[in-house]
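**Student:** 3D model of this:
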Amino acid sequence: MTDGLRADEEARAHRLVRIGEPPRTRGEALRKLVWVAPWLVFLTSPVADLLHGGHATPVGAAGWTGLAAFTGIYLALVFRNMSRPLSPAAVYTMVAALEVLTVALSLTFGEAWLGLFVYVSVCCGITFPLRLAYWTIPLNTAALLLVGWRVGEETAWGLFLVVLLVGYSMTGVRQLIHTTVALRRARATVAQLAANEERLRMARDLHDLLGHSLSLITLKSELAGRMLPDHPDRAAQQVADIEQVSRQALVDVRAAVTGYRRARLATELAGTQVALTAAGIAADIPVEPDLTGVGEESESALAWALREAVTNVVRHSGARRCTVELLRRQTLAGPVAELSVEDDGSAADDGTGVAPPGVAGGGAEEPGNGLTGLTERLEKAGGTLEAGRVRGGFRLVARVPADRPAPVDSGA
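**Tutor:** Below you'll find the predicted structure:
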């Protein structure tokens, strides 16, 4: 998550404008254009001048042509170049064409056209390398003052700071775009590396668990085969040893798989964000849960509680917002970790202790399904569950002990 943005706000911003990425659909292209369109406000003065300035027909036609060419080049630079960058030569040529058109149109039609210098500064800031932009923006500002001295000095000085500061602010926008793109790529790389590391860990664990056992089973099978004709009693002993090793290997594999399958709260929080966003529900979710003192079994119980509650919200509540909180409280029985999931829907679980049909596996009344299963799971971990309607919505609160001593660093 980015600093200063809650998870739901970041997801909404990502849907609205995918900064630094090409639009995937016509709707995204339109939304990007909407972000660019407000800057076209400086074109109102040239348009008004062409409509009401009393220019001769040939002069007016030339003005409309120049303005259309200027607008097309500008939009191509700031709209297309942001998603699919043009070659440096094309960028330099187009910015130079904008500067020439700006100077020519301003000298020809007067001070109403000086606002075009703003667009040239925008293009310099957002398309040029930083070192080049730091020089071309002041040069464009100087050109504004020189042309303004001929056609309208007061207007030129009024636009002086706008042209200068807008250009430099666009360099910051460009840096933000590059940083955002780099951050997304880094996140994708980290996720891929984490997945690869998990595969390697699983391969190592399975090798360590089964390599020795299977080698021993193979060896004893060969011995039993050789002993069987002449020493059936010794062959039977080898077969018994094979059975014992096989059973122990099965126990080890089951224990390992249980560890892989254990629900993790951080993983469930990330999945919750995705599920709620996909369902169009605004989500307020903690980024990094504090699980100090919470054992693995208790964490797993909280993760299952979160999964069941969010499934209920997505499928049955009709909610528009869902808030997830993880707090630490001191009670008479000791410190507890408290997970609460609250929505503003009207069709959530009725609080009877049984989830609606279809929740978490179709609503079959088995341990682990619905509120009854969650209560049993939490009680096994020494925790409690509360669920019911509150303030026009539904709230589920799961509590587990948080008094497990932290691991002591031996300094080794």
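**Student:** CA atoms for contacts and neighbours, from now on please.
**Tutor:** OK.
**Student:** could you show me where the helices are in the protein, in order?
**Tutor:** Here the chain has its helices, by DSSP state H, at 7-16, 26-36, 44-52, 57-75, 81-83, 88-109, 116-127, 130-151, 153-227, 232-261, 265-278, 296-312, 359-362, 370-380.
**Student:** burial of residue 207, as a residue count?
**Tutor:** Neighbour count for residue 207, taken as other Cα atoms under 10 Å: 13.
**Student:** Ok, which of the helices of the chain comes nearest residue 401?
**Tutor:** helix 296-312 (7.3 Å; Cα to Cα).
**Student:** Tell me which of the helices of the chain is the most buried.
**Tutor:** Burial of the helices of the chain is given as mean neighbour count (mean count of other Cα atoms under 10 Å); helix 116-127 ranks first at a mean of 26.
**Student:** Ok, which of the helices of the chain comes nearest residue 398?
**Tutor:** helix 296-312 (6.7 Å).
**Student:** follow-up on the earlier one: so which of the helices of the chain gets nearest residue 327?
**Tutor:** For the helices of the chain, the distance to residue 327 is smallest for helix 296-312, at 12.0 Å, taking Cα to Cα.
**Student:** quick revisit: make a markdown table from the helices of the chain and add distance to residue 401 to it.
**Tutor:** Formatted as a markdown table, those follow (distance: least, Cα to Cα, whole Å):
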| stretch | distance to residue 401 |
| --- | --- |
| helix 7-16 | 28 |
| helix 26-36 | 47 |
| helix 44-52 | 66 |
| helix 57-75 | 59 |
| helix 81-83 | 51 |
| helix 88-109 | 61 |
| helix 116-127 | 54 |
| helix 130-151 | 55 |
| helix 153-227 | 29 |
| helix 232-261 | 21 |
| helix 265-278 | 15 |
| helix 296-312 | 7 |
| helix 359-362 | 25 |
| helix 370-380 | 10 |
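**Student:** one more to put side by side:
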Amino acid sequence: MIRLLWVGIWMAYMTAPVSDLLDGGHHPVATALGCLGLLTFLTAYCRLLFRPAGRPLDLRKAGGALVAMAALAAALALTLGDSWLVLFVYVSVACGAVLPLKAARLTVPLVTVVLMLVGLTAGDAPHLLAVLGIPALLGGFAMSGVRQLVRTTRALREARATVAHLAANEERLRLARDLHDLLGHSLSLITLKSELAGRLLPDQPEQAGRQVADIERVSRQALVDVREAVSGFRRPTLEAEAAGARIALTAAGMAADLGRTADGHPDLPPDEEGALAWALREGITNVVRHSGARRCTVTLTEAGGELCLTISDDGRGPEGPPGNGLSGLSERLQLAGGRLETGTGEQGGFVLRAYVALSRRATASELASPTPG
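**Tutor:** Down below sits the predicted model:
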């Protein structure tokens, strides 16, 4: 319907050839041939402009149709009179509507020039050429501009849909990373404390009760964390994760050496601190679940304008390719402008290093050396 409205504007010029056919000034044979020629011209015009939008345009066929329309318009104007010069306006509009922008810039002025030459040959008055030449020129460029505008609008809609799709995927990935890190750590801690409570229950019911109370506390905190993660407000801190890491390592029967990790760094932005906090949570969870270690050491050091969180243990070391947790942690650090390194330690075991950039270079005295926790 929109295309019909745009094209229908130019149908007002069709009154001139129709009136010329109806006034009876031509021989019946000439009138019949004029009607046939006009019908053929309008058929070609409508087929060009009202083709299905999803069907690709064959430029060779479209160019042939435009040449045929121009030749028919010239023949009708030369044989039936200057009233038929208006057909060149439709040829110009069709050129602007179907041809590429570069081609339309050449063909529209060319059609206008042909209109003037045919008009002068037919003996038309100069003022009529001006009346038809300007609409032919402007009409062709207007239709070319409308076509370009439609393409741009369609491209913007597709780009908007793509951006919305990417945003939804990014939010889905964020939620998956948060839930994996949150539930993996909390469920591992609940499992350890449940096993410990089961061992203490027959002979030490008071200590078993304390473990059950810790299980309830961890479960409630996990529920709060999941709600915050779903809402998008979850941003852990090094202090909170360091406290949780001590509890998890102690419950697993490992010696914990966290040094001054919970103190963080005065120049560490919130996003970077959150990334390191997630790294601490994921690293401690992997140590508790997979390492079989007896000791775990966590240090926070500065070098080259970067802050490095190192988690090392004396366990079995890396086994197999990185899992979903480390892959998600690497993506999280990249979003914060950092990076992740993993491998085997000098004395065996597994080492995880998470790097983030500092907001400025700090002096060595601002970062206290790690001391045993």
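**Student:** if we can go back for a sec, indicate which one of the helices of the first structure is closest to residue 393 of the first structure.
**Tutor:** That would be helix 296-312 among the helices of the first structure, by Cα to Cα, at 12.4 Å.
**Student:** and for that closest one, what span of the second structure is it aligned with?
**Tutor:** Using TM-score structural alignment, helix 296-312 of the first structure lines up with nothing in the second structure.
**Student:** Stretch 44-51 of the first structure now?
**Tutor:** Counting by TM-score structural alignment, stretch 44-51 of the first structure corresponds to residues 15-22.
**Student:** how close does the matching stretch sit to the first structure?
**Tutor:** Superposed on the first structure, stretch 15-22 of the second structure shows a mean distance of 0.7 Å to its aligned residues (mean Cα distance after the TM-score superposition for the first structure).
**Student:** try stretch 159-167 of the second structure
**Tutor:** Stretch 159-167 of the second structure sits 1.4 Å off on average (mean Cα distance after the TM-score superposition for the first structure).
**Student:** So the most far-flung residue of the first structure relative to its centre versus residue 26 of the first structure, what's the distance?
**Tutor:** In the first structure, the residue that sits farthest from the middle, by Cα atoms, centre = their mean, is residue 230; the gap is 69.2 Å. Distance of residue 230 of the first structure to residue 26 of the first structure, computed by Cα to Cα, to the nearest Å: 81 Å.
**Student:** coming back round to it: which stretch among the helices of the first structure approaches residue 339 of the first structure most closely?
**Tutor:** Nearest to residue 339 of the first structure, of the helices of the first structure and by Cα to Cα, is helix 296-312 at 6.9 Å.
**Student:** so who does the counterpart of residue 214 of the second structure in the first structure touch?
**Tutor:** Under the alignment (TM-score structural alignment), residue 214 of the second structure pairs with residue 241 in the first structure. Going by Cα atoms under 8 Å, 6 or more residues apart in numbering, residue 241 of the first structure touches residue 220.
**Student:** Repeat that for residue 168 of the first structure.
**Tutor:** 125, 134, 137.
**Student:** And it? What does it align with in the second structure?
**Tutor:** In the second structure, the residue paired with residue 168 of the first structure is residue 141, using TM-score structural alignment.
**Student:** likewise residue 136 of the first structure?
**Tutor:** Counting by TM-score structural alignment, residue 136 of the first structure lines up with residue 107 in the second structure.
**Student:** you'd agree its match is up against residue 95?
**Tutor:** Yes: counting by Cα atoms under 8 Å, residue 107 of the second structure touches residue 95, with 6.7 Å between them.
**Student:** Need the distance between the two termini of stretch 64-84 of the first structure.
**Tutor:** Stretch 64-84 of the first structure end-to-end distance (Cα to Cα) = 28 Å.
**Student:** what's the match of stretch 44-51 of the first structure in contact with?
**Tutor:** By Cα under 8 Å, 6+ apart, stretch 15-22 of the second structure touches 31, 34-35, 83-84, 86.
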